[in-house]
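> got a sequence here, can you model it:
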Amino acid sequence: MNVVVRHQAEALAALGHTVDILTRRSSATLPDFVDLAPGVTLRFLDAGPAEPVAKGDHESFVDEFRARMSALGPWDVIHSHHWFSGMAALPLARLTGTPHVQSFHSIAAPESSPLSWGERPESPGRLAGEAWLAQQSDAVIAISEAEADTVLERLGGSADRLAIVPPGVDGTLFRPSVSPPSSPGQSHPLESGPRESGPRGYAIVAARLQPLKGLDLAIEAVAAVAEDLRPDLIIAGDASSDFDGYVDELRELAAARGIADGVRFVGPQSREDLATLLSGAQVVLVPSHSETYGLVALEGAASGVPVVAAAAGGLREAVIDSETGLVMQSRDPALWAAAIARIVSDPAFADRLSHAGRERAELLSWERSAAGLAAVYRALLHPDAAGRHQELAIA
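Just a heads-up that it's a prediction; the model follows:
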């Protein structure tokens, strides 16, 4: 979500709009604001303690965030990302007569759904809050058709106030490597020393380290690949404070499957470092249980790397099955292993997926994404304002 918000904001500013991004202060050392780009200002608002807090506890800061937000502006449009921001912003938008746009990025499962994969219960107001936002906001922007269907069917949103604006990808940053991906017998950028079977190529998962992202399946799948074809597995991402001990569980799983020396946890990566890791991989794995889109799948495709993704939510739109990657209908590790092995062992097949993925990614720029947002914003404003540049708040 952070990547989408920042890139869309910068692309909107490039179109001539002025954008404030509002977020909760999570450290006492943060300034009041930072200019991210010409026309884009990131503002830190005091709401709750100035320290990182588990996502599920943010609901208690909504009223304070709204109070801080009310001292800023005015704006032509307020666009909320995630339900916490919407709960803070929609009442303020109503009070000031400002159009309110809502994006969710993730939507809670129904209360009747069993808690799976170690997920914590949702914060108390989320289910009702998301439905209220879907039904009362002036517009709802979904990132994929899958998310749009959820807004309509689960939240009771209205089709005439719903728009789909896919994300973009920076095709200059995320681009194919000048050298071919590592393969068995070749080293990779994170090789730290000799190993009994010799240096290998690698598969990569880039995600927040939490059960919803299905990282256990990535480990099980790589472990099931025949040893002569098996890539190492790079896991890039920050551990989630909501799931203490999860990384240890993953390490234990890798050890139990006999691939502990081939699984590397490299932590959160800068955008530049992530681009380097993606472009050097043999395959990008996206084994999430749920995704509204799956931006890393698009970034992998832009990097010219085949993607193997779960058939979950918007991933079925981010990856075109058998054209830009493989979409897995099953979570059986043996089937995922077969998909990985096919890509690793069949260069012609891998090249076909790589080229098609890159060609598609080149059509999905952040400029195109921002233009889609601006069209929604303009439709909400009075006709005499439709042609002018706007002051936008993104919370």
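
> going forward, measure contacts between C-alpha atoms and count neighbours the same way
OK.

> tell me the buried residues in stretch 324-335?
324-328, 331, 333-335 (16 or more other Cα atoms under 10 Å).

> ok, now stretch 247-266?
247, 250-251, 253-254, 259-260, 262-265.

> for the stretch 1-150 of the chain, just list every one of the strands.
Under the criterion DSSP state E, counting those that start in this stretch, the stretch 1-150 of the chain contains strands at 18-24, 33-37, 40-45, 77-81, 100-103, 139-142.

> want to throw these into CSV with distance to L229 and mean neighbour count?
Output for the strands of the stretch 1-150 of the chain, formatted as CSV (distance: least, Cα to Cα, whole Å; neighbours: other Cα atoms under 10 Å):
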stretch, distance to L229, mean neighbour count
strand 18-24, 45, 22
strand 33-37, 44, 14
strand 40-45, 46, 21
strand 77-81, 42, 25
strand 100-103, 42, 27
strand 139-142, 39, 26
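
> one more sequence to fold, the one below, so I can look at both together:
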Amino acid sequence: MIYLKVLSLTNEFAEESFGGAGTAATGMIHMLDRLGIHQTVIVPRSDWTVPRWDLRGLQIKVLGLPRNSHYFGYLGMINVDAVCQTFPELRQEWDLIHCQAINFTPLAYTFSRGATPILYTVYSFLRKELGDRPEPELQAQFKIQEDLLMRCQRIHLISQSERNYLAERYPQYLSKTDVIPLGISSLPERWQPKSTNEFLYVGRLLDYKGIEDLILALSLVRQSGRQVHLNIIGKGPDYYEDHLNKLVQAKKLTSWIKFHGWQPSSELWRWMSQAAGLVVPSRREAYGLVALEGMTIGVPLIASKAGGLAELVSDSYALTFEPGNVRQLANSLRTAVDNPTLLRSLAAKGHEQALTLEWERLAPRYLRALTFINN
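Reported below is the predicted structural model:
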């Protein structure tokens, strides 16, 4: 067994998980734990007022830091002095620093001292995801990420699509890049739909997620006489949630589209298991962990061919459409409503594909990435 002592820095882990990155970080850390990797995890905790150590898994030491101004400052950047003064035991020899969020870069640099290698897992390129917007705060975050790309010793990307972006924008870093997909753990729910016409969206409510396209597509399907319902689970900025609600009202769909806000993972999986299909209409996507969760549960997928999502979801086990193409999305919804037998076949094939991405099957690739960096 290989002995490695890893410091893992992440914004989301276990209970402090709000989306795909948190689910992925949690699954990855537990998978490495089962491989015998000794990990110390530092993660913010929204519901704590004082920091606390916790033990998880086989040998995961977790330090939860309250999300307050003592530990986190401008742009959510970690206060290195506060952490080092309160927890001097963190100043030790690490074999690897695994950075999974840019607000931990000052801490990663401090503990690395230019000697300990840094592995950076990139869940998304911010300049790509946010459209290179000009706001000073966003531009500052873009530059922090680009500095980390330059200074880290290894970059873990989650899809070939993201590697293509890196090759176009930062080709100088290709030689230190590994592409390894995110995995999935076994989920307790299995697909048992309540109806053949009640579909589901799960994810953040942001413009590039394609929710407006989905609402417009549902309007077209309704005009064709089909009684289609849509449940939307997720949160977004207040202004955008208001915009989506007004669009639903303008299209006279308030009886057919319901917003349910944020839900914990157990509730998300229950909703997935009961839906006629899970719709992932993203215009941009680095990976698409929600789609993988749906495949694991066995719910049929209706998904765009956006970025990394196109690598995860195939025509052989999903109904697919071009990103942003409302008419194609509407046609996919009509096909789903009119062909329940086809949906069952796609669901079964999707579930089989999801099994190939269980964390245990990906473990050897992750172990090679971690050990390579120390050779």
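
> TM-score for these two?
Once superposed, the chains reach a TM-score of 0.83 (TM-score structural alignment, normalised by the length of the second structure), with 352 aligned residues with a Cα RMSD of 2.9 Å.

> quick revisit: can I get the strands of the stretch 1-150 of the first structure in CSV including distance to A218 of the first structure?
Listed next are these as CSV, based on distance: least, Cα to Cα, whole Å:
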stretch, distance to A218 of the first structure
strand 18-24, 33
strand 33-37, 35
strand 40-45, 35
strand 77-81, 29
strand 100-103, 29
strand 139-142, 28
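
> so which of the buried residues of stretch 324-335 of the first structure sit within strands?
325-328 (DSSP state E).

> and of the residues you listed, the nearest to H17 of the first structure?
G325 (36.0 Å; Cα to Cα).

> map that closest one across to the second structure for me.
In the second structure, G325 of the first structure lines up with A318, judged by TM-score structural alignment.

> and that match, what does it touch?
Residues in contact with A318 of the second structure (Cα atoms under 8 Å, 6 or more residues apart in numbering) are 300-303, 346-347, 350.

> between those, which is nearest N79 of the second structure?
Looking across those and measuring by Cα to Cα, the closest to N79 of the second structure is A303, at 40.3 Å.

> which residues touch the closest one?
279-282, 291, 309, 313, 318-321.

> strands along the stretch 251-395 of the first structure, start to end?
263-267, 283-286, 307-310, 325-328, 391-394.

> which residues of the second structure does the third one align to?
Using TM-score structural alignment, the residues of the second structure aligned to strand 307-310 of the first structure are 301-304.

> repeat that for the longest one.
Strand 263-267 of the first structure lines up with residues 257-261 of the second structure when matched by TM-score structural alignment.

> which residues touch that stretch?
229-235, 248.

> counting neighbours, which of these comes out on top?
L230 (24 neighbours; other Cα atoms under 10 Å).

> confirm that one sits in a strand?
Yes: assigned with DSSP: H, G, I helix; E, B strand; the rest coil, L230 of the second structure falls within a strand.

> which residues touch it?
198-201, 256-258.

> coming back round to it: for the ones in strands among the buried residues of stretch 324-335 of the first structure, which one is nearest F349 of the first structure?
With Cα to Cα as the yardstick, the closest approach to F349 of the first structure among those comes from G325, at 10.0 Å.

> follow-up on the earlier one: so how far is the match of strand 263-267 of the first structure off the chain centroid?
21 Å (Cα atoms, centre = their mean, to the nearest Å).

> rewinding a little: pick out whichever of the contacts of L230 of the second structure sits closest to M77 of the second structure.
Closest to M77 of the second structure, out of all of these and judged by Cα to Cα, is Y201, at 31.6 Å.

> what's the match for the closest one in the first structure?
Per TM-score structural alignment, Y201 of the second structure is aligned with V205.

> I'm done for today, thanks for sticking with me.
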